[in-house]
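Participant: quick one, what's the 3D model for this:
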Amino acid sequence: MALDMTTARPWPALLDLPWRQPLEEWPEEQLAALPRGLSRHVVRFVRLEGRVVAIKEIKADIAVREYNMLRMLRRLGQPVVEPIGVVRGRLTKGGEPLDACLLTRHLQFSLPYRAMLSQSLRPETATRLIDALAVLLVRLHLIGFWWGDVSLSNTLFKRSAGEFAAYLVDAETGELHDKLTDGQREHDLDIARVNIAGELMDLQAGGFLGDEYDPVEVSDRIIERYQILWKELTAIERFDVGERWRVDERIRQLNSLGFDVGELDITTDFDGATIQIQPKIVDAGHHSRRLLRLAGLDVEDNQARRLLNDLDSYRAANDRQNDDEEQVAHDWLMQIYEPVTRTAPPEMRRKIEPAELFHEVLEHRWYMSEAAHRDFPIEEAARDYIATVLPAKPDDSTVVGVDTEEMPVRADR
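Facilitator: Have a look, this model is predicted:
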């Protein structure tokens, strides 16, 4: 039986991997030591030509289905891991059949929740992860995707200007519909609440999560946050014709939540007395798209919001409100952003993304100014941050603290 390899683009180096061995027996020298989340399947990371590939051993039909689903979700602009390919027809040297493998690109600077919580033992960390997961779930539901296995384990998290951005990493049970029913959405929320509570209880039982956390209370938060977001994005609003300013107010409110309005459905009563509006097409990433257009920086939306604030401050400080916006953004990029992000020595730059580094320097400058009761130039704040804070930061691009797959898990999970 010949090896069958399906990939989005040719990658000959994949042929050099030991496909005739079970994944759990692959030699250590071929593996990348990255933190792994919990999985029902064997998962390993492999370094290949300077890139890191996540490989999951799974039944062939499920692997193909998940590969196609991930490709579809990426085409729809959703935050999911990038699928690379599927390898089928694997046999051991003795001729015994092996499961297929699903290949995805490792999301750089991302972490599974168990690694995130084990290194950040602050009570608010878990709630921020839940908020990020709620945003992800709303985005997926808006395009008609029913996840079927919502959990922290099936999500990767990246830092984004002090918050977190969530990415779907496991679409094995997912289904794509034209539109979800209220029952389908509620089913996903019920699954999420039960799974999250169990995952946090596992961490507490293993001593990796403090008693100040209430797993059930934290898991209930996803319902609250999801419902707030869903209402803002889908609710119909009615008002008098003379209050047309409320259309702009509604758009601004959606933008403040990180969503961009692509189209509004606006209707009036037969007598023209009232107007009804409902966002018809919405998508996340308002701030990131604006920053990409202005400065060519492709970053997380919270990071983009913070960088845009600094760009606006730069514009005001230099009395350039009437100048071309793109020219001001170019000058800010050359004079402020790039010099600050290049201040860190090369051996430290792998610890943190440039946009997150810039955000943390801004935060550090604020704390310095508050303590000294005076302003500090950003260059001075950057030097102080790199000398006093960055060396102690964990390296998000490699191993963080503990192999999360080795953490104890309750026997009933």
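Participant: all contacts plus neighbour counts: C-alpha atoms, from now on.
Facilitator: Noted.
Participant: please enumerate the strands of the stretch 151-300 of the chain.
Facilitator: Taking DSSP state E, counting those that start in this stretch, the strands of the stretch 151-300 of the chain run over residues 155-160, 163-168, 175-176, 237-240, 259-268, 274-284.
Participant: and if you look at the stretch 301-413 of the chain?
Facilitator: Counting by DSSP E, counting those that start in this stretch, the stretch 301-413 of the chain contains no strands.
Participant: quick revisit: dump the strands of the stretch 151-300 of the chain into TSV; add mean neighbour count and distance to Val87 as well.
Facilitator: Below are the strands of the stretch 151-300 of the chain laid out as TSV (neighbours: other Cα atoms under 10 Å; distance: least, Cα to Cα, whole Å):
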stretch	mean neighbour count	distance to Val87
strand 155-160	24	23
strand 163-168	22	21
strand 175-176	15	22
strand 237-240	15	50
strand 259-268	15	37
strand 274-284	18	33
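Participant: out of these, nearest to Gly85?
Facilitator: strand 163-168 (17.0 Å; Cα to Cα).
Participant: ranges for the helices of the stretch 301-413 of the chain?
Facilitator: For the stretch 301-413 of the chain, applying DSSP state H, counting those that start in this stretch gives helices covering 301-317, 325-332, 338-341, 346-349, 354-372, 378-388.
Participant: just put those helices in CSV and tack on distance to Leu189 and mean neighbour count.
Facilitator: Below are the helices of the stretch 301-413 of the chain laid out as CSV (distance: least, Cα to Cα, whole Å; neighbours: other Cα atoms under 10 Å):
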stretch, distance to Leu189, mean neighbour count
helix 301-317, 24, 19
helix 325-332, 41, 16
helix 338-341, 40, 17
helix 346-349, 38, 12
helix 354-372, 31, 18
helix 378-388, 41, 17
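Participant: let's compare: structure for the following, please.
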Amino acid sequence: MALQISATNPEHPTLLLDLPWHLPLQEWPDSYLVPLPRGLSRHVVRYARAGTEVVAVKELAERPALREYEMLRTLDRMGIPAVDPLAVVTGRTDADQQPLEPVLITRHLRGSQPYRSMFETTLRPSTVHRLMDALAVLLVRLHLAGFAWGDCSLSNTLFRRDAGAYAAYLVDAETGEVHPSLSAGQREYDIELAQVNISGEMLDLEAAGALHPSLDPITFGTEIGRRYGELWNELTRVSVYPTGKRHYIERRIRRLNDLGFDVAEMQIGQASNGDTVTFVPKVVDAGHHQRQLLRLTGLDTEENQARRLLGDLESWMATQEDHVSGAPSQGPPGPDGEAPVGTRPEVLAHRWVREVFRPTVRAVPEGIRSALDPAELYHELLEHRWYLSQRAQHDVGLDAAVRDYVRTVAPHRATGA
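Facilitator: I've put the predicted structure just below:
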């Protein structure tokens, strides 16, 4: 059988042809590989360069490779945080024409890390808790979409910085199944597996001396169930309000938005005696702030990053004369009496990107910029501004914060300190 590369993007097969498919993955020369940290896997996995792309290459049998490829494509269409599938390569043979295992190829998730590389230096308990919060959010998002993971674990997850927190991405979809919706039993099975897997992973870290002594592996492993349960309940519970307190419905929706979720559909019913109103969020989608920021600015970020950037954007907009209430209008009214173009949020938001966000990020040396996602770097600059302002007891301004960051923080970043 001849070598076959199955991909949805016509550019990917061309980029992948130059890789040494005639060699088992574990024998690939270093000249093809990218030295990035890898998590634990029951399969051989390597990072390689294909053109300008860095890709993850995983050897496994043909049927599970094709199944996982299609599953990851499905998750992508559903908007679930998961690695991006690029291709499946089959028909591989060595120099003696002996068959080699097919491979699944996914795009490397820039800025992400497997959990074990994060524990190379003992993480503070608060950081480990943030990882678990991110995993609980991912699991809830999967279940809301009708996806039963079947193998939830830290090893099957990648973590990426998200404005002081973390965002979790699914890596291994080999055991996953998609349903119109999940039963309580299906969800509980995923949670039980997660608890067992995470406790085992924590025990391994403890044995290696990489776990903070205050963390108990078994107790901590079961925490995923509590965190998941609290979030699932908040997103799906039925609320009953007095008829005269209908604004409580809006308050609940805003609380869901604060958690990063949108209510796409809802059911509202009134009791037969008219005394109470029942509210059920029917469908809940994640990424509320991400979508809002993308719509306003075109910036595609993680959820917490988006929340932070939106806060800075709103503060900046409030200082602009063409946005302040009662300020003279700039330009003629739009059609049908709309506000002048200069006052529309989208116009101001793009001006903020052009005049504030991009120049601020570019003021940091390129070596530091390349190590951090632009949104995460901007978040760090805002955090540094807050720290300096607290110390000075007045707002030092963003320009001063950037200069101090470049002088005091950037050198340590550059040296890996």
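Participant: could you export the helices of the stretch 301-413 of the first structure to JSON lines, including columns for distance to Gly401 of the first structure?
Facilitator: Formatted as JSON lines, the helices of the stretch 301-413 of the first structure follow (distance: least, Cα to Cα, whole Å):
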{"stretch": "helix 301-317", "distance to Gly401 of the first structure": "25"}
{"stretch": "helix 325-332", "distance to Gly401 of the first structure": "36"}
{"stretch": "helix 338-341", "distance to Gly401 of the first structure": "25"}
{"stretch": "helix 346-349", "distance to Gly401 of the first structure": "17"}
{"stretch": "helix 354-372", "distance to Gly401 of the first structure": "20"}
{"stretch": "helix 378-388", "distance to Gly401 of the first structure": "21"}
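Participant: those: which one's closest to Leu23 of the first structure?
Facilitator: Of all those, helix 346-349 comes closest under Cα to Cα, at 31.9 Å.
Participant: after superposition, how close is the closest one to the second structure?
Facilitator: Compared with the second structure after fitting, helix 346-349 of the first structure deviates on average by 1.9 Å (mean Cα distance after the TM-score superposition for the first structure).
Participant: just to revisit the earlier point, right, so of the helices of the stretch 301-413 of the first structure, which gets closest to Trp26 of the first structure?
Facilitator: helix 346-349 (29.6 Å).
Participant: so that closest one corresponds to what in the second structure?
Facilitator: Aligned using TM-score structural alignment, helix 346-349 of the first structure spans residues 366-369 in the second structure.
Participant: so how far is the longest helix along the first structure from its chain's centroid?
Facilitator: Taking DSSP state H as the criterion, the first structure has its longest helix at helix 182-205. Between the centre of helix 182-205 of the first structure and the centre of its host chain there is 19 Å, according to Cα atoms, centre = their mean, to the nearest Å.
Participant: mean distance of it to its aligned residues in the second structure, please.
Facilitator: Overlaying the second structure shows helix 182-205 of the first structure at a mean distance of 1.1 Å from the equivalent residues (mean Cα distance after the TM-score superposition for the first structure).
Participant: and that helix, what does it pack onto?
Facilitator: strand 145-146, helix 215-234 (3 or more Cα pairs under 8 Å, 6 or more residues apart in numbering; DSSP states H and E).
Participant: pull out the buried positions in stretch 35-51 of the first structure.
Facilitator: 35-38, 43-46, 48 (16 or more other Cα atoms under 10 Å).
Participant: what's the closest of those to Asp190 of the first structure?
Facilitator: Looking across the buried residues of stretch 35-51 of the first structure and measuring by Cα to Cα, the closest to Asp190 of the first structure is Leu38, at 20.0 Å.
Participant: so whichever residue in the second structure pairs up with that closest one: helix, strand or coil?
Facilitator: The pairwise alignment with the second structure assigns Leu38 of the first structure to Leu40, based on TM-score structural alignment. Reducing the assignment at Leu40 of the second structure to three states with DSSP: H, G, I helix; E, B strand; the rest coil gives coil.
Participant: just send the buried residues of stretch 35-51 of the first structure back as JSON lines, with distance to Gly401 of the first structure too.
Facilitator: Shown next, in JSON lines, are those (distance: Cα to Cα, whole Å):
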{"residue": "Pro35", "distance to Gly401 of the first structure": "9"}
{"residue": "Arg36", "distance to Gly401 of the first structure": "12"}
{"residue": "Gly37", "distance to Gly401 of the first structure": "13"}
{"residue": "Leu38", "distance to Gly401 of the first structure": "16"}
{"residue": "Val43", "distance to Gly401 of the first structure": "19"}
{"residue": "Arg44", "distance to Gly401 of the first structure": "18"}
{"residue": "Phe45", "distance to Gly401 of the first structure": "17"}
{"residue": "Val46", "distance to Gly401 of the first structure": "19"}
{"residue": "Leu48", "distance to Gly401 of the first structure": "24"}
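Participant: now for the residues you listed, which pair is the farthest apart?
Facilitator: So, the buried residues of stretch 35-51 of the first structure by Cα to Cα: farthest apart are Leu38 and Leu48, at 23.2 Å.
Participant: please report the distance of Thr7 of the first structure from Glu300 of the first structure.
Facilitator: 27 Å (Cα to Cα, to the nearest Å).
Participant: same question for Leu102 of the first structure.
Facilitator: For Leu102 of the first structure, the distance to Glu300 of the first structure - Cα to Cα - is 26 Å.
Participant: with neighbour numbers in mind, choose between the two.
Facilitator: Leu102 (27 against 21; other Cα atoms under 10 Å).
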